[in-house]
Every structure is written in structure tokens, then in C-alpha cells.
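Undergrad: when you get a sec, could you give me coordinates for this:
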Amino acid sequence: MKAAIVTIGDEILIGQIVDTNSGFIAKSLDKIGVEVYEMLSISDSKDHILNTFSELQNTVDIVIITGGLGPTKDDITKKTFCEYFDDELVVDEAVLAHVTQLIEGFYKRPITQINKDQALVPSKCTVLHNEVGTAPGMWIKKDNTVFVSLPGVPFEMKYLVENEIIPKIIREYNRPYILHKTILTYGRGESAVAEQIEDWENNLPEYIKLAYLPAPGRVRLRLSARGVDKEMLEKSIEKNVQSLTEIIGDIIVGFEEDEPIEVVLGRMLSKKNATISTAESCTGGTIAQLLSSVPGASNYFKGSVVAYSTQVKENVLNVSKSLIEKHTVVSAEVAETMALNAKILLKTDYAIATTGNAGPSKGESDADVGTVYIAVATPNEVLVEMFNFGQPREKVIDRASIKGLEILLKEISKKV
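TA: Next up is the predicted model:
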């Protein structure tokens, strides 16, 4: 079963907003064995929409469209649907009752004609009830292709995908199984990993594909298996993962799908009942942001000192002026002291500290742009490493932040 995803909106095409809907829909379809054949973003133009529908007709089994269902004049999806399907708009009484209750009961204001017009739907469509908004979803079939229209508001779209579309597809279509297993590795680059596992990759069965998903400091290896025998696919994936572990087990830190390092690290800290703090200079709080983005992080992440200036390093983190004058602010000695004193100040088991020159200019140190010292204070010692992450500035900050988490993860992994 093949699907196409179409997002409608000039605001996407001019970069005013980022399309996150397509990624969510694609993942949801993939989980139930529907292959995404194509993703498109098109303008709020009737002719463009009609042409897109015609091109996708009978090419895929289902087209999922988001956007253009609002109450204003620039939202034209419903009228365009009627033209394409030779249909007319009619009032759906159930939708009207829901919209009325939402506007008058929840928002406590009189319903307007524009609000009532949200209940207009093509007469031939199956209405998908939108419990969390006013714009209903619409499901219409023409020849061999189903067209589904959803509101572009992300939380409304997600509700309809999870509660209406996915259950309906499962009920009405026979689909193959598509299984994924993602292996999380840290500390080795994509090319180095590929070289090390080349023989293993060449011996994968034809129904299993390997994808490399690199990011700063990490490489995810995603195995995807497709077929009709779910049990056979599961056993085959597990067998190949086991043989992979024998080759690169030293850099594998987890197997869950789409789990970034901050999630893996948080789970390990929770398992140890340990806490962490950060003292950041060149990374400017990025490590703290990564740690605190994980639900439940308050159980192990206690806080951060963003010591961007020398004055804050001295006055808050108690880095001595003489130490800075002797070694400069970008040095192993300063990074070590920052980590130790953050650990003491915030009363944690571990602490990560960064100091460096992210660029574009050198700032308060003569160290080369891209130079970063990262220190990790543990209950027993302080580990300090020096890196040069090059340029541009954003790359330095991102790589230094991930590397700090990676160093700590490796240290904790030895003791879990």
C-alpha cells in the first residue's frame, strides 16, 4: 500500500513555518505497513491543488492532505475538493453541533456564520470527527485512490491521524509488515562505522535494508524489514542485531527507535539514582537545554551555570583569577575547575563543563577558533578532553554539547 502526503500553504513555501505534519504522518503510516511514496508542499492555488490531485490519482492508494480547512477566504481546500470530485458542500449536522458547543460552550462567545461554515463538507465524503477543533477531516474515494483532507493545525492533525485515519486504514486495508530496529551508536563517525561493518552489511538478507542516520557525535543504524511473515521478520532482525553487537558492541548504547543521547543518558542516570549539573561557557546552556527537554529530567538534572563571561566564572563558579591568568579561560585547568565547582555548588553526582572559542572571533583567549575543552566531573575524578570542532559557530556549539553528553554516557556505562 502506497501513500502520498501533501501539505497546502504558501506559509510553508516561503519558509514562514516549518512543515512538521508530514513527518508525523509518515511515521504513523510506516508503523502500520503503509509505504510513503511521495511528499509534496504546494501553494494555496486551486489549479495547483487540482493538478496535484490528478497526478496522484491511481498512482498511490491514499493521499493525505493537510491545510486549507480554516474558516477564512484563503482556505480553499473544501471548495477545491468539490470541484475535483464533482460534488457540493452540505451542512453536516453533527459537525455543526460540535462547533456550536465548542464556540458557545467552551469559548463562551456567540457563534458566527464563519464558524458555522466549518460544518460544510462535500456530500460524498466520510466525515472524520475532530474532537479537538472545528475543522472536520474528510475521506473521499475516487477510482483506486482515497483522498483524505486534514486541518493543518498540528495538534488537530495528530488527533485525527491517531483516532480516525490509522484505525480506518487498519480496518479496511490488508498491509504488509514493516518492522524497524534502530541501533544507537556514539563516539565513531559514519565512515568509520561503515568500514567496520561492511562485511556484515553485505550479508544482510534482501528483505532487510540498512540506513545510516548520522548526527553530531552519533550514528543511528536503522534496520528495516518488509514482508508478510511478522514472526520471521522479527527473528531475522534480532539475529542480525546480535551479530552486529559482536562487531561494534563497544559503541552501541541503545536500541530504541528515535532516542537521542539525552534520553539514553537520562535513563542511565535514573537507573543509578544519580544527579547531574552543567557549567557552560561556549555552549551557552545548550547542554542544559538538551537535558531538561526530556520528560522527568527533574529527577536527575538539578541545574546549570551559564558562565559565559570570565567574571561569572570567577564570581559564581569560584575559578581563581590567577588560574585564568596562568592558563587562559580556554584551558583544561579552567574546564576542570568549572566542572568540580558546579558539582559542589549544585550538589550533584556528576557535572559537565565547557569552555572554548566557538567563533567567529577568538574572544578572551588566543586559542584557535573551534577549540573546546570539555570536563566531566564524576564522584571520583574529573575527565578533561580538548577538541577542535572547526567552524561554523553553530557546529562548534552542537558538537561540543553532544560530545559532553557522550563522554558522560561512556563513563556511566562502565558502571551501570
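
Undergrad: going forward, measure contacts between C-alpha atoms and count neighbours the same way
TA: OK.

Undergrad: pick out the residue nearest the middle of the chain.
TA: Taking Cα atoms, centre = their mean, the centroid of the chain lies closest to residue 258, which sits 7.5 Å from it.

Undergrad: ok, that one touching residue 182?
TA: Yes: between residue 258 and residue 182 there is a contact under Cα atoms under 8 Å: 7.4 Å.

Undergrad: and the nearest residue in space to residue 327 that is not next to it in sequence, how far from residue 90?
TA: Of all residues not flanking residue 327 in the chain, residue 333 sits nearest, at 7.0 Å (Cα to Cα, 6 or more residues apart in numbering). Distance, residue 333 to residue 90, by Cα to Cα, to the nearest Å: 73 Å.

Undergrad: returning to that earlier point: can you pull the contacts of the residue nearest to the centre of the chain?
TA: Contact partners of residue 258, counting by Cα atoms under 8 Å, 6 or more residues apart in numbering, are residue 182.

Undergrad: in three-state terms, label it for me.
TA: Using DSSP: H, G, I helix; E, B strand; the rest coil, the structure places residue 258 in coil.

Undergrad: secondary structure element holding residue 351?
TA: According to DSSP states H and E, residue 351 maps onto strand 350-356.

Undergrad: buried residues, the following helix or strand past that strand. List them.
TA: For strand 350-356, the following helix or strand on the C-terminal side (DSSP H and E) is strand 371-377. For strand 371-377, the neighbour count (16 or more other Cα atoms under 10 Å) marks 371, 372, 373, 374, 375, 376, 377 as buried.

Undergrad: please give the structure of this sequence too, so both can be compared:
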Amino acid sequence: MIAEIITIGDEILIGQIVDTNSAYIAKELNKIGVSVHQITSIEDEKDHILESLKNASNTANVVIITGGLGPTNDDVTKRTLCEYFEDQLILNSDVLEHIEEIFKRIKHTPISNLNREQAMVPSKAAVLHNKYGTAPGLWFKKDEVVYIAMPGVPFEMKALMEIEVLPKLKKEFDRPFIHHKTIRTYGLGESAIALRLEEWERNLPHHIKLAYLPNFGMVRLRLSGKGYDEGELKTSIELEFEKIYPLLKDIIADTAGEDEELSLSLQNAFIDKKSTLAVAESCTGGLLAAEITSNAGSSQFFKGGMVSYATQVKEEVLKVSKATVKKYSVVSRQVAEEMAVSARQLFKSDYAISTTGNAGPEKGESDAEVGTVYIGIATPEKVYAEKFELGKRREQVVKKAVNKALEMIYKELVTR
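TA: Presented below is the predicted three-dimensional model:
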């Protein structure tokens, strides 16, 4: 079963906003066995919309449209849909009542004719109730293809997908199962991994595919399969994983769920072991703590952190020895270790991570080359730090350092 997503809006095409709707929709469709074969972003213009709908109907069973359904005069999507389906707009009293209720209960402003216009819907469309907004979703069917139009406001679209669209798609179509297994690797680039897997990949069953997903010092390998027997599908993917593991065992950090980031794996491990964590950051500037706390529930294990960017703060707040800084420099194994120990003591945590380095573009207070980063780990039994050379571009250095720090503390925790 194939879907195409069409996002409508000039603001996407000029880079004013990032299209996050397509990513969300694609993930949700994938979960119910619907494969997205194409995502298209187009301007809010009649001929362009008509052409995109026609092209999508040639290849897709489901066409999902977001955007262009607002209360402003420049939104032409609804009128264009009427032209495409040879339809006309009619007043939907339920939608009008919902709009009036929203203005009465939430907006506390007079309702305008433009807002009332949103209750005019194509007569051939099934109306999808927009719980949080005034523009309803629309469901059409033509020549065995389902067309779904939703507003582009992300929280409105997500509610429509969850409450209206996904349940209707499940009823409408017989869908295959789609299953993924993700392996996270560190320390080896995409091309080098591909060479190790060349023969294995050549012998993959036709219903299983491998995707390489590189990201600042790590590569995720996603095995994906599709089939109508869920048990057989999961078994076949597990068998392939058993074959791949010996080929990469020296660089595999962990296996994860379809969308699970390392920060979530780390959180689950800390909570499972009833342990706590703190951080002391320098070159990562708070991004490490931000990544750790990006998941709901992180307060169950994360005590807190400090961005000790200046040497003075390292010395006066974290109590890093001035003699250590003078002898080894602020970018050193010894300073990273003292930072980790102090963070563990300061926040009364079981574990602590520290980062100190030279992210560039200039050397700063230390003579260490740009890209040099030390990451320290303090545990209940020991403290140590490792040195890394993470490139010359500032963004690359910082993000690689964050990923490497997460990897180090995760390995330390799960191998205990």
C-alpha cells in the first residue's frame, strides 16, 4: 500500500518554516503498514495543486495533503479540491457550530465572515472533525484512491491523524506489517561499514532492506521488512540481525526501537538501574544536558548540570585545581576528570560526565588543536577520561562530542 504526502505553502518553499508535518505523517503511516513513496512540497497555487493531485493519483493509494486550509483569502486549496473532484462548497452546520463554540470559549473575539467560510466544505467530502481548530479535515475517494486534506498547523494535524485519519485508513485498507530493527554503531564511517557488510547485504532476502543513517560520529543501521505474516517477518529480521552482529560487534553500541534515540536508551538504562546522572560541560555548551532531558521522564534520573565555559568557573565553582589547569591546560584529560568528579559531588549523583575541548574556530585558552575534546566519566568506583579528535568544523565537533559522551556513559552503565 502506497501513500504520497503533499505539503502546500509558500512559507515552506522559501525556507521560512521547516516541514515537520511530513516526517510525522510518514512515521505514523509506516506504523500501520503504509509505505510513503514520495513527499512533495508545492506553492499554494491552483494549477500546481491540480497537477500534483493528478500525478499522485497515478501511483498512490492514499494522497495526504497538509496546508492551505486556513481562514485567509490566499488559501486556495479547498476551492481547488472542488475543481479536481467536480464538486461545490456547501455549508456544514456541525462545522459552523464548532467554529462558533471555539470563538466563544477560547478566542473571545468576534467571529468574522472569513471564519464562517471555513464551515463551507465540498459536498462530496466526508468531514473530519478538527478538535483543536476551525478548519476541518476532508476525506475524498475517487477511482479507488483516498485523498485526505488537513490543515498545516502541526498540533491540529497531529490530532486529526490520531483521532480521525489513522482509524479510517485501518478500516479502509488491508495493510501489510512493517517491522524495523535498528543497530547503533560508533567509531566507523558509513563507507567502511558498507565494505564489511557487502557480502551479507548482497544476500539479503528481497523483503528486507538495509538503510544507513549517519549522524555526527555514529551510524544507525536500520533493517526494515514488510509482509503479511507478522511472526514470520519479525523472525526473518532477527535472523539477519544475528548474521550482522559478528561483522560489526566491535562498533555496535546498542540496538534500539524504530525511533529510539540514544538519549532514550540511556534514560531507560539509568531508570532500570535506579542510578542518577549529572554533567559538567564546557565545549558542548549545555547541549549534552539538553539531549539528556529531551525525553519525558528524564527527571527520574538526571540530577542537573553546569556549563562551566570559562576557566574561572571551572576553578571557582567546580573546584578544578589551578595547578592542574596550569600544568596540563584547560583542555586535558586531568581537567576532564576533575570536572566529572566535582559534578558528581556537587549534584550528589551516582555518575557524572564532563566535556572540555576546543571546538574552534580558534584555539582559545589552550594550545590544543581545534577539534580536540576530552570526555570524563566519574562512577561510584572510578574516574577516567578519553581524548577525541572530532574534526575542524565547530558544529561537527560539538555534536560529535555530545554523541560520544552519551555513548561512553551508556556503555559504562550497561556493562556493569
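
Undergrad: about what we covered before: share the number of residues neighbouring the residue nearest to residue 327 of structure 1, please.
TA: Residue neighbour count, defined by other Cα atoms under 10 Å, stands at 18 for residue 333 of structure 1.

Undergrad: and if you look at the one 10 residues further on?
TA: Per other Cα under 10 Å, the neighbour tally for residue 343 of structure 1 reads 28.

Undergrad: can you check the one 10 residues further on too?
TA: Applying the criterion other Cα under 10 Å, we find 34 residues in the vicinity of residue 353 of structure 1.

Undergrad: that one is in contact with residue 382, isn't it?
TA: No: counting by Cα under 8 Å, residue 353 of structure 1 does not reach residue 382; the two are 10.3 Å apart.

Undergrad: mutual contacts of these two, please.
TA: Common neighbours of residue 353 of structure 1 and residue 382, using Cα under 8 Å, 6+ apart, are 336, 339, 375, 376.

Undergrad: show me what contacts the first one?
TA: What it means is residue 336 of structure 1. 353, 375, 376, 377, 382, 383, 384.

Undergrad: list the members of those that persist in structure 2.
TA: Counting by both residues aligned by TM-score structural alignment, their matches' Cα atoms under 8 Å, the contacts of residue 336 of structure 1 that remain in contact in structure 2 are 353, 375, 376, 377, 382, 383, 384.

Undergrad: now the fifth one, nearest residue through space, not along the chain?
TA: If the residues on either side of it in the chain are set aside, residue 382 of structure 1 comes closest to residue 376, at 5.6 Å by Cα to Cα, 6+ apart.

Undergrad: what's the match for the one you found in structure 2?
TA: Counting by TM-score structural alignment, residue 376 of structure 1 lines up with residue 377 in structure 2.

Undergrad: surely that match and residue 387 touch.
TA: No: using Cα under 8 Å, residue 377 of structure 2 makes no contact with residue 387, being 12.0 Å away.

Undergrad: which residues touch residue 340 of structure 2?
TA: Contacts were defined as Cα under 8 Å, 6+ apart; by that measure residue 340 of structure 2 touches 279, 280, 352, 353, 354, 376, 377, 378, 383.

Undergrad: the closest residue to residue 322 of structure 2 other than its chain neighbours: what secondary structure?
TA: In space, and not counting its chain neighbours, residue 322 of structure 2 is closest to residue 315: 6.3 Å by Cα to Cα, 6+ apart. Counting by three-state DSSP, the backbone at residue 315 of structure 2 sits in helix.

Undergrad: okay, residue 315 of structure 2 and residue 335 of structure 2: tell me how far apart.
TA: 10 Å.

Undergrad: do residue 73 of structure 2 as well
TA: 61 Å.

Undergrad: distance of the counterpart of residue 60 of structure 2 in structure 1 from residue 8 of structure 1?
TA: Counting by TM-score structural alignment, residue 60 of structure 2 lines up with residue 60 in structure 1. Residue 60 of structure 1 sits 18 Å away from residue 8 of structure 1, going by Cα to Cα.

Undergrad: neighbour count for the two, which is higher?
TA: Using other Cα under 10 Å as the criterion, residue 60 of structure 1 and residue 8 rank with residue 8 on top: 26 against 19.

Undergrad: the more buried one contacts residue 44, doesn't it?
TA: Yes: with contact defined as Cα under 8 Å, residue 8 of structure 1 reaches residue 44; the gap is 6.1 Å.

Undergrad: need the overlap of contacts for those two.
TA: By Cα under 8 Å, 6+ apart, the residues touching both residue 8 of structure 1 and residue 44 are residue 68.

Undergrad: for structure 2, longest helix please?
TA: Secondary structure of structure 2 read by DSSP state H shows that its longest helix is helix 394-414.

Undergrad: how much does that one stray from structure 1?
TA: After superposition onto structure 1, helix 394-414 of structure 2 lies on average 0.8 Å away from the residues it aligns with, using mean Cα distance after the TM-score superposition for structure 1.

Undergrad: what comes up buried for that helix?
TA: Within helix 394-414 of structure 2, the residues scored as buried using 16+ other Cα under 10 Å are 394, 396-410, 413.

Undergrad: and that helix, how far out from the chain middle?
TA: For helix 394-414 of structure 2, the distance from its own C-alpha centre to the chain's C-alpha centre is 18 Å (Cα atoms, centre = their mean, to the nearest Å).

Undergrad: do the same with stretch 105-121 of structure 1
TA: Worked out by Cα atoms, centre = their mean, stretch 105-121 of structure 1 lies 34 Å from the chain centre.

Undergrad: and for the residue nearest to residue 322 of structure 2, the neighbour number?
TA: Using other Cα under 10 Å, residue 315 of structure 2 is surrounded by 19 other residues.

Undergrad: now which residue in structure 1 aligns to it?
TA: The alignment partner of residue 315 of structure 2 in structure 1, by TM-score structural alignment, is residue 314.

Undergrad: surely its match is in contact with residue 323?
TA: No: between residue 314 of structure 1 and residue 323 there is no contact under Cα under 8 Å: 9.9 Å.

Undergrad: how many neighbouring residues does the nearest residue to residue 285 of structure 1 once chain neighbours are set aside have?
TA: Nearest residue to residue 285 of structure 1 in three dimensions, chain neighbours excluded: residue 306, at 5.8 Å (Cα to Cα, 6+ apart). When neighbours are counted by other Cα under 10 Å, residue 306 of structure 1 registers 22.
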